[in-house]
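Q: This is the structure alone, sequence omitted:
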């Protein structure tokens, strides 16, 4: 399977998660999450699974084999997540981490996958007597790898003496607009909420040509980071500034979508070289994301942690584009089409 087909499967899963999150959110809530951060954690769990659990994970991830998932992860690290900041492009970092209890050793095949496909080093820690310290270590790792934007990926009570492994990912993105907005032109205007009321929010405006496509019931705007052609002339053009944080227990969403076996205490037998491997299960997968969009560009970050425990879009006419009502947004890597972040803004004033 080539990378474009694999990315197509990745996008399918990403949009499935987005649909579930958006349809089950509370009213007037803003959402942002990073499917690119969740996928590697699921990939590592898949690589350590066998039997019905492995089959269910592969089906959910739209893959035929574990090797397809590992290959995608390896190619994304190399092709997509190479930091382009030094070349004048967006700064993008993508890091995986694995923590394993000091009493256990990873199976050689799994250790090889962790190191080669996911570029992660396995740290041996003492979960059994120092669970609080390990929690702090993982949270500090996430904070460092997201430039301080995600300060706590693991809740204080999520790791205890029965924890045996943690798989984590951190993504950081910072890109300047190809054509920055003039901050002196930013003015407050009405943003119309779903309930019919409105709030005053700061809108950024521009007279530059933009990437816009119009469909029968919606419009799509593309704001590139330091690249691109095929721009269209716009009439009225304004989009709101916003800054939001969002966190959720991804494991609960995954269960709601039918992925249940990894959380049931059976099938995670290919991770550690010990009889203990027969009794491992994923207790929780936590995810947090942050994004800020302003006149300069976009800064975003996400972290995901899975805790494994021992069982107990061509228009030539001038178009208006005024985002004065709830909208969806994505941050996408255009070389492959990988969706880095997906979100929904119901009220730009809500953080």
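A: Perfect, I can see it now. All figures in this text were calculated on a predicted structure; none of them were measured in a lab. Numbering: from 1, shown residues only.
Q: only C-alpha atoms for contact and neighbour calcs from this point on.
A: Noted.
Q: what helix or strand does the nearest residue to residue 213 once chain neighbours are set aside sit in?
A: If the residues on either side of it in the chain are set aside, residue 213 comes closest to residue 220, at 5.1 Å by CA to CA, 6 or more residues apart in numbering. The secondary structure element spanning residue 220 is strand 219-222 (assigned by DSSP states H and E).
Q: Off-centre distance for that strand?
A: Here strand 219-222 is found 21 Å from its chain centre; the criterion is CA atoms, centre = their mean, to the nearest Å.
Q: And the next helix or strand after it, what's buried?
A: Note on strand 219-222: by DSSP H and E, the next helix or strand toward the C-terminus is strand 234-240. Using 16 or more other CA atoms under 10 Å as the test for burial, strand 234-240 gives 234, 235, 237, 238, 239, 240.
Q: Any chance of the residues you listed in CSV with distance to residue 330 as columns?
A: As requested, the buried residues of strand 234-240 are arranged in CSV below (distance: CA to CA, whole Å):
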residue, distance to residue 330
234, 21
235, 23
237, 19
238, 17
239, 14
240, 15
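Q: can you give me the helices for this protein?
A: Assigned by DSSP state H, the chain shows helices spanning 3-24, 35-47, 51-60, 66-75, 108-116, 127-145, 250-256.
Q: another structure for you, compare them:
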């Protein structure tokens, strides 16, 4: 698997980042820092940030900052990007299978199939599938995709989401450890992009001062009274019979002022949750859900 992480800070040329902040950003996060002219060349600065993200994500995300997100009042932009590409340890066959999307409609989608044993476990209300990624390099981190499939009419997708984000050990404790023979097996191929502005969600989580005249004096000269104007997040993922390509980017703009068995089925023909996880640390790189594999 290939992974890369990049961070950057773009500050208006009328301000200056403090050496302590620059040193920490470089040593801990390998972040780059640039001086730009937001006052007279805001659009050029926006394009520089987007170019940085595009390069860090191997062109999977071309625009994290939308038009109008940066203007002459912008003081600083912070951005980070994560890129992941992994191939399955064993590629899958492909066939067309039905998938039941919310609202009662059924669509036919290209799907991954196999008769080989898989890492599957059955839990009350849902079942889990672990799909390891190939790792050809020793000393390199190992990754896997975890798919959690709710049973019909028992556990909802929202229930699984809540457990995954509120219980730190949930992903780890519900990751299958051993292979079992499969009966029916189907996981749809999917590809989609998600983007949103996260300010309101952060406020709901209690992060309020930073949006209402916070104190960023530890970051830059003149940092008192700056406030976050926007938090832009964009993610893309593609899963097929060969493997996964995924990327995510976030930019912040601040303005001045189952047990063993035989033939265990895993048929993901309805909405499911997925996560890309690092094996050694249990760190979740990506978390999302598929409601319609045909919707990009």
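A: Arrived safely, thanks for sending. Here the structure is a predicted model, which means the values were calculated and not measured.
Q: TM-score of the superposition?
A: These two chains, once laid on top of each other, score a TM-score of 0.83 by TM-score structural alignment, normalised by the length of structure 2; 255 aligned residues with a CA RMSD of 1.4 Å.
Q: circling back to that earlier point, mean neighbour count and distance to residue 93 of structure 1 for the helices of structure 1 - can I get that in TSV?
A: Output for the helices of structure 1, formatted as TSV (neighbours: other CA atoms under 10 Å; distance: least, CA to CA, whole Å):
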stretch	mean neighbour count	distance to residue 93 of structure 1
helix 3-24	16	19
helix 35-47	24	11
helix 51-60	18	26
helix 66-75	20	14
helix 108-116	17	17
helix 127-145	19	8
helix 250-256	16	22
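Q: Could you say which one of these comes nearest to residue 319 of structure 1?
A: For those, the distance to residue 319 of structure 1 is smallest for helix 3-24, at 27.6 Å, taking CA to CA.
Q: count of neighbours near the residue nearest to residue 213 of structure 1?
A: Neighbours of residue 220 of structure 1 under the rule other CA atoms under 10 Å: 14.
Q: Figure out which of the helices of structure 1 is closest to residue 203 of structure 1.
A: helix 3-24 (23.9 Å).
Q: against structure 2, where does that closest one fall?
A: Aligned using TM-score structural alignment, helix 3-24 of structure 1 spans no residues in structure 2.
Q: Tell me where the stretch 151-300 of structure 1 has strands.
A: Ranges of strands within the stretch 151-300 of structure 1 are 163-176, 187-192, 198-205, 211-214, 219-222, 234-240, 242-249, 280-293, 297-310, based on DSSP state E, counting those that start in this stretch.
Q: Distance to residue 140 of structure 1 for the ones you listed - can I get that in CSV?
A: Formatted as CSV, the strands of the stretch 151-300 of structure 1 follow (distance: least, CA to CA, whole Å):
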stretch, distance to residue 140 of structure 1
strand 163-176, 11
strand 187-192, 37
strand 198-205, 33
strand 211-214, 39
strand 219-222, 34
strand 234-240, 32
strand 242-249, 17
strand 280-293, 14
strand 297-310, 12
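Q: so which of those comes closest to residue 115 of structure 1?
A: Using CA to CA as the measure, strand 163-176 is the one of those that comes nearest residue 115 of structure 1, at 12.7 Å.
Q: chain center to that closest one, what's the gap?
A: 9 Å.
Q: which part of structure 2 lines up with the strand holding residue 220 of structure 1?
A: Against structure 2, strand 219-222 of structure 1 falls on residues 127-130 (TM-score structural alignment).
Q: same deal with stretch 336-347 of structure 1?
A: Using TM-score structural alignment, the residues of structure 2 aligned to stretch 336-347 of structure 1 are 281-292.
Q: Repeat that for stretch 99-113 of structure 1.
A: Going by TM-score structural alignment, stretch 99-113 of structure 1 sits over residues 10-24 in structure 2.
Q: Give me the contact list for that stretch.
A: Contacts of stretch 10-24 of structure 2 with the rest of the structure, by CA atoms under 8 Å, 6 or more residues apart in numbering, involve 33-39, 49, 74-78, 218-222.
Q: which of these are buried?
A: Buried, going by 16+ other CA under 10 Å: 33-39, 49, 74-78, 219-220, 222, out of the contacts of stretch 10-24 of structure 2.
Q: so which of the residues you listed comes closest to residue 106 of structure 2?
A: Using CA to CA, residue 49 is the member of these that sits closest to residue 106 of structure 2, with 41.0 Å.
Q: quick one: contacts for the aligned partner of the closest one in structure 1?
A: Alignment note: residue 49 of structure 2 maps to residue 138 in structure 1; criterion TM-score structural alignment. Neighbour list for residue 138 of structure 1: 153, 154 [criterion: CA under 8 Å, 6+ apart].
Q: Does residue 37 of structure 1 touch residue 300 like I think?
A: No - with contact defined as CA atoms under 8 Å, residue 37 of structure 1 does not reach residue 300; the gap is 12.0 Å.
Q: Surely residue 145 of structure 1 touches residue 169?
A: No - assessed by CA under 8 Å, residue 145 of structure 1 is found out of contact with residue 169, at 9.1 Å.
Q: Name the residues contacting each of these two.
A: Applying CA under 8 Å, 6+ apart, one finds that residue 145 of structure 1 and residue 169 are jointly contacted by residue 95.
Q: If anything else comes up later, I'll come back, but that's it for now.
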